[in-house]
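Q: prediction below, plus the sequence it came from.
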Amino acid sequence: MTYADLAGKVVLITGGANGLGAAAAKAFLAEGCKVAIVDIAEDALAEAARSLGFPDRLLTIVADVSREEDVRRYVERTVAAFGTIDVFFNNAGIEGKVAPIVEQAVEDFDRVMAINVRGSWLGLKHVLPVMYAKKSGSVINTSSIGGLVAGPMPVSPYVASKFAIHGLTRIAANEAAPHQVRVNSVHPSPANTRMMRSLESGAGSSQEAIAHAIPLGRYAEGEDIANMVLFLASEKSSFVTGSQFRVDGGMLS
């Protein structure tokens, strides 16, 4: 499916150098969008730029999403380069350590919350005014099925952060609705990304074993999530806000 209304739109993606962010960037570029991708990893951003192409429509920005000055800067740079922000894929996140609560370090908990929750909140704080000013826009927050249920893997900081994004999406949608800005969240199952390689290693499990719990029998691919993000960014979803969209192969059915 293509979305003619997305052509020429300005899309800002955090955590855009790899994984779900890079898959979304590729999909939006294919739709004719102008895309800014933000990531803390400068080398990964450079590689993503080489891989994605479209240098006239792609902007890369090195930033730490947990630092307000960095967030303010990535918003300002996007607007300076492309004039506005129409779509915000608020996606940056980390998995943290795989360990029971009693074995988690406070420092690790704080880092997960800083990136996943404060980073998402700061993104909303600085992007929403741009959208409010023009009375339009779509925000898609990345949560997880771990933001809807607590699974068997001991990743309490991650689960807490993703439940927080679930709640943040709902309150942001309420606040943004009078400005004609929509805010929704996507909740992927395990996806074929670096993050899942890390979680598999930490849990001492395999992709095959984890995929066995997914009715469709496989991990999500980046394109599966990107397809939902494109729908939520487009006018096809113009009456959808404050909603949670599972892209989980039936895992929570």
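A: Looks like it came in fine. Computed from a predicted model, the values in this text were never measured in an experiment.
Q: only C-alpha atoms for contact and neighbour calcs from this point on.
A: Will do.
Q: OK, contacts around the residue nearest the centre of the chain?
A: The residue lying closest to the centre of the chain (CA atoms, centre = their mean) is Asn91, at 1.8 Å. Residues counted as contacts of Asn91 (CA atoms under 8 Å, 6 or more residues apart in numbering) are Ile13, Thr14, Gly15, Gly16, Leu20, Gly21, Ser120, Ile140, Asn141, Thr142.
Q: quick one: which of these is nearest to Met195?
A: Leu20 (10.1 Å; CA to CA).
Q: list the contacts of the nearest residue to that closest one once chain neighbours are set aside.
A: Residue nearest to Leu20 in three dimensions, not counting chain neighbours: Gly222, with 5.0 Å by CA to CA, 6 or more residues apart in numbering. Going by CA under 8 Å, 6+ apart, Gly222 touches Gly19, Leu20, Ala23, Ala24, Ala191, Asn192, Thr193.
Q: do that again at 7 Å, thanks
A: Gly19, Leu20, Ala23 (CA atoms under 7 Å, 6 or more residues apart in numbering).
Q: check Ala99 too.
A: By CA under 7 Å, 6+ apart, the neighbours of Ala99 are Pro154, Val155.
Q: swap in 10 Å and give it another go.
A: Ala105, Met153, Pro154, Val155, Ser156, Pro157, Gly202, Ala203 (CA atoms under 10 Å, 6 or more residues apart in numbering).
Q: against that first model, consider the following:
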Amino acid sequence: MVFRSEGRGCAVLKDRTVMITGASSGIGAATARYVAARGAAVVLMARREDKLKALAGEITAAGGRALACPGDVTSAEDVRGVVAAAVDSFGSLDAAFNNAGWGTAGARLHELSEDVYDRIMDVNVRGTWNCLRQQIPVMLAGNGGGAIVNTSSIAGQFATGAAAPYVAAKHAVIGMTKAAAAEYGEQGIRVNALVVGTTRTELMEGVIEQYPEVEKQAVARTVQRRMAEPLEIARAAAWLLSDDSSFVTGAAVPVDGGCSAV
């Protein structure tokens, strides 16, 4: 991979094309704004077309480059279309943040329906798999590699109180990340995972509204005794997507307020 360094500070992504899933709100939207402000063209994927178009319009109005591509990561065809749109519109796919996820809490393993299990596994595991399968060939055929970041969770390292299938799915994301990093490292593709602590996203707010005790439990686990803001996760994702992290691959990087320290 050809390393490029522009300006000062981490996560400079000028002239890169970055695909972001789960981009309609929360961590995905924050990352889109952050990397676009640092020169990247962003390709935004999520199911909610209205929110995607509004975000793309916001980024474009601020002088950035953004393309809204509605789709569902559980559909291989949808993901294929978004990857193709990235190449058609911006000429390459240099980096990807596979951030789409879904989970729930409050119900024990034996109380969960098969539908909930299927959705959790499809979005978190199959969705990541679908993205990697479509992104990697384009990067291999491109200008010497790429950088991919997959969103895992502290639930990918220990039981958190989230639903058991979510804990299993986020463990799987870390395993898939390590396998992909090992398989494609010599060809210039870096693959890392973010181990994300509890963050004030739309999904989390919904869980807290349904199960208020979750907020107290989540904050109690952290050294900093608070939840993250989406921008704090976005900064870490952007660093891993940039050449500033050029010797980091196959890593599960904690951005968790110190949960992993205790």
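A: Here it is on my side, so go on. Nothing here was measured: the structure is a model prediction, and the numbers come from that model.
Q: tm score of chain vs chain?
A: Between these two chains, after superposing, the TM-score reads 0.94 (TM-score structural alignment, normalised by the length of the first structure); 252 aligned residues with a CA RMSD of 1.7 Å.
Q: most neighbours, which of the contacts of Ala99 of the first structure?
A: Pro157 (26 neighbours; other CA atoms under 10 Å).
Q: what does that residue align to in the second structure?
A: Taking TM-score structural alignment, the alignment pairs Pro157 of the first structure with Pro165 from the second structure.
Q: for the helix or strand where that match lies, buried residues please.
A: Here Pro165 of the second structure is covered by helix 164-184, with elements defined by DSSP states H and E. Using 16 or more other CA atoms under 10 Å as the test for burial, helix 164-184 of the second structure gives 164-178, 180-181, 184.
Q: with the first structure overlaid, how far apart is it on average?
A: Superposing on the first structure and averaging over aligned pairs (mean CA distance after the TM-score superposition for the first structure), helix 164-184 of the second structure comes out at 0.7 Å.
Q: which is the next helix or strand following that helix?
A: Next element after helix 164-184 of the second structure (DSSP H and E): strand 189-196.
Q: so that next one corresponds to what in the first structure?
A: Counting by TM-score structural alignment, strand 189-196 of the second structure corresponds to 181-188 in the first structure.
Q: what's the mean distance for the matching stretch versus the second structure?
A: Stretch 181-188 of the first structure sits 0.4 Å off on average (mean CA distance after the TM-score superposition for the first structure).
Q: how are the helices of the first structure distributed by residue range?
A: 19-30, 42-52, 68-82, 106-113, 119-134, 156-176, 194-203, 207-211, 222-233 (DSSP state H).
Q: got those as CSV, with distance to Asp5 of the first structure columns?
A: As requested, the helices of the first structure are exported to CSV (distance: least, CA to CA, whole Å):
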stretch, distance to Asp5 of the first structure
helix 19-30, 12
helix 42-52, 21
helix 68-82, 17
helix 106-113, 35
helix 119-134, 17
helix 156-176, 21
helix 194-203, 32
helix 207-211, 35
helix 222-233, 10
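Q: please identify the residue in the second structure that aligns with the residue nearest to Leu20 of the first structure.
A: Aligned partner of Gly222 of the first structure by TM-score structural alignment: Pro230.
Q: got the contact list for Ser198 of the first structure?
A: Glu95, Gly96, Lys97, Val98, Gly204 are the contacts of Ser198 of the first structure under CA under 10 Å, 6+ apart.
Q: change it to 7 Å
A: Contacts of Ser198 of the first structure (CA under 7 Å, 6+ apart): none.
Q: state the distance from it to Arg170 of the first structure.
A: Taking CA to CA, to the nearest Å as the measure, Ser198 of the first structure falls 30 Å from Arg170 of the first structure.
Q: and of the helices of the first structure, who's closest to Ser185 of the first structure?
A: Of the helices of the first structure, nearest to Ser185 of the first structure by CA to CA is helix 156-176, at 6.4 Å.
Q: who does that closest one touch, helix- and strand-wise?
A: helix 106-113, strand 181-188 (3 or more CA pairs under 7 Å, 6 or more residues apart in numbering; DSSP states H and E).
Q: the first one aligns to what range in the second structure?
A: Helix 106-113 of the first structure falls opposite residues 114-121 of the second structure when the two are matched by TM-score structural alignment.
Q: for the matching stretch, which positions count as buried?
A: Applying 16+ other CA under 10 Å to stretch 114-121 of the second structure flags Val116, Tyr117, Arg119, Ile120, Met121 as buried.
Q: how near is Met204 of the second structure to Gly197 of the second structure?
A: Taking CA to CA, one finds Met204 of the second structure at 11 Å from Gly197 of the second structure.
Q: these two: who's more crowded?
A: Taking neighbours as other CA under 10 Å, Met204 of the second structure and Gly197 compare with Gly197 leading, 25 against 19.
Q: contact partners for the residue nearest to that one when sequence neighbours are not counted?
A: Setting aside the residues directly before and after it, Gly197 of the second structure is nearest to Asp256 in space (CA to CA, 6+ apart), at 3.8 Å. Applying CA under 7 Å, 6+ apart to Asp256 of the second structure gives the contacts Val195, Val196, Gly197.
Q: then Ile59 of the second structure?
A: Here Ile59 of the second structure is in contact with Arg33, Arg65, Ala66 (criterion: CA under 7 Å, 6+ apart).
Q: give the aligned equivalent of it in the first structure.
A: Under the alignment (TM-score structural alignment), Ile59 of the second structure maps onto Leu52.
Q: roughly how far apart are Ala80 of the first structure and Glu42 of the first structure?
A: For Ala80 of the first structure relative to Glu42 of the first structure (CA to CA), the value is 20 Å.
Q: likewise Ser243 of the first structure?
A: 33 Å.
Q: do Gly146 of the first structure as well
A: Gly146 of the first structure is 29 Å from Glu42 of the first structure, by CA to CA.
Q: now swap in Val112 of the first structure and tell me
A: Relative to Glu42 of the first structure, and taking CA to CA, Val112 of the first structure is found at 20 Å.
Q: ok, now Asn184 of the first structure?
A: Taking CA to CA, one finds Asn184 of the first structure at 29 Å from Glu42 of the first structure.
Q: looking at the two, which is more packed in?
A: Asn184 (26 against 15).
Q: counterpart of Ile13 of the first structure in the second structure?
A: So, by TM-score structural alignment, Ile13 of the first structure is matched to Ile20.
Q: on that earlier part again, nearest to Val65 of the first structure, of the contacts of Ala99 of the first structure?
A: For these, the nearest to Val65 of the first structure is Pro157 (17.4 Å; CA to CA).
Q: test my guess that the closest one contacts Phe109.
A: Yes. Pro157 of the first structure is in contact with Phe109 according to CA atoms under 7 Å; the separation is 5.3 Å.
Q: tell me how far Pro100 of the first structure lies from Glu107 of the first structure.
A: Using CA to CA, which is the criterion applied here, Pro100 of the first structure is 15 Å from Glu107 of the first structure.
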